[in-house]
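A.B. asks: give me coordinates for this.
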Amino acid sequence: MNLSRKLFLGFIGIALLGIILFGYITYQTALETRSEELTKSTTDNAMQLASILEGSDPARVRQLLRNFQTRQQVLPYNLFIVDRQQAIIFNTLPNEIVAELTPPLLASDANHGHANLKETSLVWSSQSIPNSELTLYLLRQTEKSGFIPFLKHSGLPLVIASLILLWLAIWCAMFLSSLYRRLDQQRRELEFQKRHDSLTGLSNRNSLVEQTELRLERSLPKGECIALLIIDIKRLKEINDTLGHYAGDALLCLIAERLNSVIRENDILARIVSNEFAILLDRISEESVVATTTRIQETLSDGYEIEGHEFYLGASIGVALYPEHALDAINLIRHGEMAMYAAKRIGADITIYDETHKTSTLEQLKLVSDLRTDLENKNIQLYFQPKVNLDNGQAVSLEALARWEHPDHGYIATSRFIHIAENTGLINQLTYWVMEQALKCSQQLQQQGQSLNVAINLSMWNLQDLELVEYLQSLIDKYNVEPSRITLEITETAMMVNHKRALHTLHRLHELGIVLSIDDFGTGYSSMTYLKQLPLGEVKIDKSFIKSMHKQPDDSSMVRAIIDLAHDLGLTVVGEGVESREIAEMLRELGCDQGQGSYYADAMPFEALLGWLERFNQPTRE
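C.D. replies: Got it, this is the predicted structure:
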């Protein structure tokens, strides 16, 4: 029986007890009142009768009382009269009753009271007859219990009052029971909110810590462990910034559903931060941890559709094991987070914790802060790598590449700091800076008579930027650069976030006259789809095919097929990773239009590029 029902029944029980107590008190009060009334009435009658008998001798008393009794036929009371010697001179009671009553009444110092017989209860009053030596005792009979008269006079009002009290008690009990249920529901809701995420309904960080501690207290079978997975969902912030938090929230709920579908019933799924989830795999072998983590990664990589937009998200997963990596919940979670940050830093899908991640995480935080500072202070450098026409050997285009020289760590790998910029929302600021510097250098080259195209790389998040096209148009007007001299390079992953918006942005750029290029072509599953959908002008074959084409016939065939397909679609073809004359010649024979790689030149600062162009762009190159 729940507390609400107990409260209801208890209140009704108290009400019934109150009714009984009320009835008893009322009954006792009625008895006392009736007794007082009878006593007073008897006393008054005794005084009246004594007044009538004033000054009478015993004989006259007997005569008067017999006459009075004859006229009244039935007296409403009984009486007896005694003289100074307490001898009875007149009596209306049976002799046996008088014999039983007389001794206690005559011995009493009171002038009124109650006397109880076996079947009768009497109220008596004594009164001395004035101017006489006689004493009058008047007795009035009443029912012993008085309950029947009480019911006759007070029963109906008492029943009505009891019913009203009972109705009020039931109403109050129902009100209090309902109030308790509401308060209890609010308490449960507050308790749930304290331990769960309000959006997805999953456990929160506090609940995860508590449940993890409970699991760690149990002994583990040999060969099993407890694994904690920290999952960071990539690109969620940019989706919030692009489509709003409603779309981001809907996406988080879909992610929670997918994760729930992968784990076992005894595992724990929690949302610990805005875009981070945690999964506790209980009593599992290390081999199963790897298999489960891989399955989670595959599940998350499938497309999501929100508000008519299709998204492809990635995830960085950090893994920490008990008892290998930590012996308590707090450190297990902390080490899982360190492993996750390490996975983000190196671009890995899954990383298992090791001790080096402690220092790596601190280093990562400092790099984020330093990158922000250097972007604001314009301490990033811009390098250029030429693209060469394979037919005449002349440089025809330059790819602008950002370089970051850290004061403590030297040059940071481009993939690493670009990854940092994408994950911290700095990518648009970085891209805007690269665009302006590249077009500024292009203007200087034009002024020196060098008609070279300039290529700029775009991140997938740049294509979600609503101000990108207008900003680029303002730079074109500012530096007076022909839009056809600008190439914007995108990778296949650029279309994985809000495909429709990315496609719209690319079409607007194409309408400006800008050349669009697919970078690293051939490495993604949707390469052919992009050739059909996007307004492209150029294709860059990934260097993984180019480097080994002189050794691997399959790669050479793949390169030939890409070149032929691109030419059939009217696209310019660029081969990346040209590191030798042999590869350059093979590409030229296959019909490739341009080559780019260390055989011609590595990326270099603008000042070094000017000298290189003077040496390289001669009428012929041996």
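A.B. asks: switch to C-alpha atoms for all contacts and neighbour counts from now on
C.D. replies: Noted.
A.B. asks: show me what contacts His510?
C.D. replies: Leu516, Pro535 (Cα atoms under 8 Å, 6 or more residues apart in numbering).
A.B. asks: where's it, which helix or strand?
C.D. replies: helix 499-511 (DSSP states H and E).
A.B. asks: from the contact counts, what lies against the helix or strand just after that helix?
C.D. replies: Going down the chain from helix 499-511, the next helix or strand is strand 515-521, by DSSP H and E. If you count contacts as 3 or more Cα pairs under 8 Å, 6 or more residues apart in numbering; DSSP states H and E, strand 515-521 packs onto strand 486-490, strand 538-541.
A.B. asks: one more, please, to line up against the first structure:
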Amino acid sequence: MPGFLIGGNAMLRLPSSQISRESADPRFRDRGAGLAPAVIIVGLLALSAAVVYGTGGTSQAYPHVVYVPIVMAAAYYGGIGALASALLAGFVVLGPLMPLNTLTGESQPVEGWLFRTVFLVAVAGTVAVLIKQIRSEKGAKLFAESHNASSRLPNWSELQNQIDGFLRGSGLRKPHALLAIEANNLEQIAYTLGGSVVDQLPALMYEQVRAILPRSHSVYHGRSNRLAVLLPTEEMAVPEAVSKAITAFRRPVRLDDIPVYLDVTVGSADIETESKTAHEAMRQVNLALETAKHQARRHVHYRRENDTSSRRNLTLLGQVPAAISADQFQLFYQPKVDLETREVVGAEALIRWMHPEHGLLSPGHFMPQIENTALIDDITAWVVETAWRQLRSWRMAGIGIELAVNVSPRNLLNTGLVPSLKRLFDQDGDAAALFEVEITESAVIADAQKTVRQLHEIRELGAQIALDDFGTGYTSLRYLTELPLDKLKIDQSFVRRLQQRNAEASVVNAVIQLGQELGLTLIAEGIEEEGIRGHLMHLGCHQGQGFYFSKPVPPATLQGMLGRPLPVHTAAS
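C.D. replies: Alright, predicted model coming up:
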């Protein structure tokens, strides 16, 4: 009988492959199949007859031995089996043919063996009902332990059992891969439609998946917004399955009669005997999924080299608090150069980690992991205070250049950022005008209203605001008028190909014109040659950064570059 998932107003049919796997599980199926138990039951009835006859007939206590085959019949064949066994015991084994007393040959009275038969039938029925109830409760408990309560799909524990069976050689016989599919916009949907409606989402996600994958696949429900798929790769390769899954989710699902589009990310991993355990295989696919999410990619397949890097990054993350206390972090400064005069007019503070084992580490080795934890507040606080001290030091030396620091989306959602900046700016109000806070487009997307409010408060303290990596995110153009911006930074991905592709040149030209109309200072990132500098200057861009001018350098080196035009040959250094 086909199974159904019922959630809210949705009734969803489970595929036969999913149901057949569960019905084949000995924990859920009825054990009353096969002839072997029947042969044993008949043998026990015959043995009971021999015991009763040999011990003197039905007048003795030994007739009670017939309860054993009756209980066994109820256990293996349910009510019908128990009834048949009771009737056989009552009419044949202990019926009129069995003497009341074998020594005298006295027969049983009719009412005696009839009453006994009725009693045995009653006992058989009671035992059958009790066994059915016990089995039902046990089955329900096992089902609850191995299935998700809302979607009624097998859960992570059941997936682990399946993979362990495969790795031991007793389960899956063919090559399989594991896919993890996660809906990234679950919270947004929950805020809009409510949590009770979102409970239907995994079942609806399952419907999208089962329609495009092989019948022999199995789907498991882990987290509220994550499904896992056990995929036979001989029937469908991973790239094909992922492509079909992503395409399937381009169609909306209906929640509360509202078409909802799911933004999904997929991680995948091959299940190999080298994985040793199901836990390891599941860790690998989860790592691939988290890597895809972090890199803003639709799909990432697990690679061992990525795993090694991830383990090192995780180790580094645990060392951050001690590294702050031990002053292992340093700030390097990349010059911002006036494109016309070639003079350094500002700098961007960039963090480096002087690690005692790994040497000087760039932000790419540790900042992505830090940004996903509360440690980002500690790191940003350190960067802001260190940069502020450097800015004031330069001012006291008569150097009045602007200095920018990067602030993450998480920092902007922290109510402690503005008070900490105010505390610093109260020390030197004039220096605040030279202090610049750089944000990325993702910071605006995270919580637009709160971000705009926070930035206005920072702007009111006297600092400047710059929008970094413009053109790579999804910022609505209206935010350019709502945000209190002073500067707009053109992303290096457009700048580096400025003279190679007309499309990039058109984008850069449009951004520059837009910035000029809004009265913003325009800064181009990633300048690596003289021709690009000249092209940008001709288009009207004001400032630039890049290795053509200088890589990030210590503060003393930057100080030596001030007060004079940078030579053209700096590109070769």
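A.B. asks: care to give me the TM-score?
C.D. replies: Between these two chains, after superposing, the TM-score reads 0.63 (TM-score structural alignment, normalised by the length of the second structure); 452 aligned residues with a Cα RMSD of 5.1 Å.
A.B. asks: on that earlier part again, what's the angle from the helix holding His510 of the first structure to strand 486-490?
C.D. replies: 160 degrees (axes from the mean of the first three to the mean of the last three Cα atoms, to 10 degrees).
A.B. asks: buried set for stretch 268-287 of the first structure?
C.D. replies: 268-272, 275-284 (16 or more other Cα atoms under 10 Å).
A.B. asks: brain fart, stretch 7-15 of the first structure
C.D. replies: Leu7, Phe8, Leu9, Phe11, Ile12, Ala15.
A.B. asks: for it, the distance to its chain's centre please.
C.D. replies: From the chain centre to the centre of stretch 7-15 of the first structure is a distance of 38 Å (Cα atoms, centre = their mean, to the nearest Å).
A.B. asks: in a markdown table: the helices and strands packed on strand 515-521 of the first structure, plus mean neighbour count and distance to Leu321 of the first structure.
C.D. replies: Shown next, in a markdown table, are these (neighbours: other Cα atoms under 10 Å; distance: least, Cα to Cα, whole Å):
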| stretch | mean neighbour count | distance to Leu321 of the first structure |
| --- | --- | --- |
| strand 486-490 | 23 | 39 |
| strand 538-541 | 24 | 42 |
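A.B. asks: let me have those in a markdown table, extended by distance to Leu445 of the first structure.
C.D. replies: Converted to a markdown table, these look like this (distance: least, Cα to Cα, whole Å):
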| stretch | distance to Leu445 of the first structure |
| --- | --- |
| strand 486-490 | 13 |
| strand 538-541 | 22 |
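A.B. asks: Pro58 of the first structure is nearest to which of the ones you listed?
C.D. replies: Closest to Pro58 of the first structure of those is strand 486-490 (Cα to Cα; 141.1 Å).
A.B. asks: who does the helix or strand containing Phe192 of the first structure touch, helix- and strand-wise?
C.D. replies: Phe192 of the first structure is part of helix 147-195, with elements assigned from DSSP H and E. Applying 3+ Cα pairs under 8 Å, 6+ apart, one finds that helix 147-195 of the first structure makes contact with helix 3-52, helix 205-216.
A.B. asks: how about 7 Å then?
C.D. replies: helix 3-52 (3 or more Cα pairs under 7 Å, 6 or more residues apart in numbering; DSSP states H and E).
A.B. asks: ok, which stretches of the stretch 151-300 of the second structure are strands?
C.D. replies: 176-183, 218-221, 226-232, 253-255, 258-260, 264-270, 299-301 (DSSP state E, counting those that start in this stretch).
A.B. asks: distance from the first one to the first structure after superposition?
C.D. replies: Right, the one you point to is strand 176-183 of the second structure. Comparing strand 176-183 of the second structure with its match in the first structure after superposition yields a mean distance of 3.9 Å (mean Cα distance after the TM-score superposition for the first structure).
A.B. asks: for that strand, give me every contacting residue.
C.D. replies: 225-233, 262-271, 285-286, 289 (Cα atoms under 7 Å, 6 or more residues apart in numbering).
A.B. asks: how about stretch 8-15 of the first structure?
C.D. replies: Counting by Cα under 7 Å, 6+ apart, residues outside stretch 8-15 of the first structure touching it are Leu166, Ala169, Ile170, Ala173, Met174, Ser177.
A.B. asks: can you tell me the SS state at whichever residue in the second structure pairs up with Ser548 of the first structure?
C.D. replies: The pairwise alignment with the second structure assigns Ser548 of the first structure to Arg497, based on TM-score structural alignment. Arg497 of the second structure falls in the coil class when you classify it by DSSP: H, G, I helix; E, B strand; the rest coil.
A.B. asks: quick one: which of the helices and strands packed on strand 515-521 of the first structure is nearest Tyr479 of the first structure?
C.D. replies: Short answer: strand 486-490, nearest of those by Cα to Cα, at 12.1 Å.
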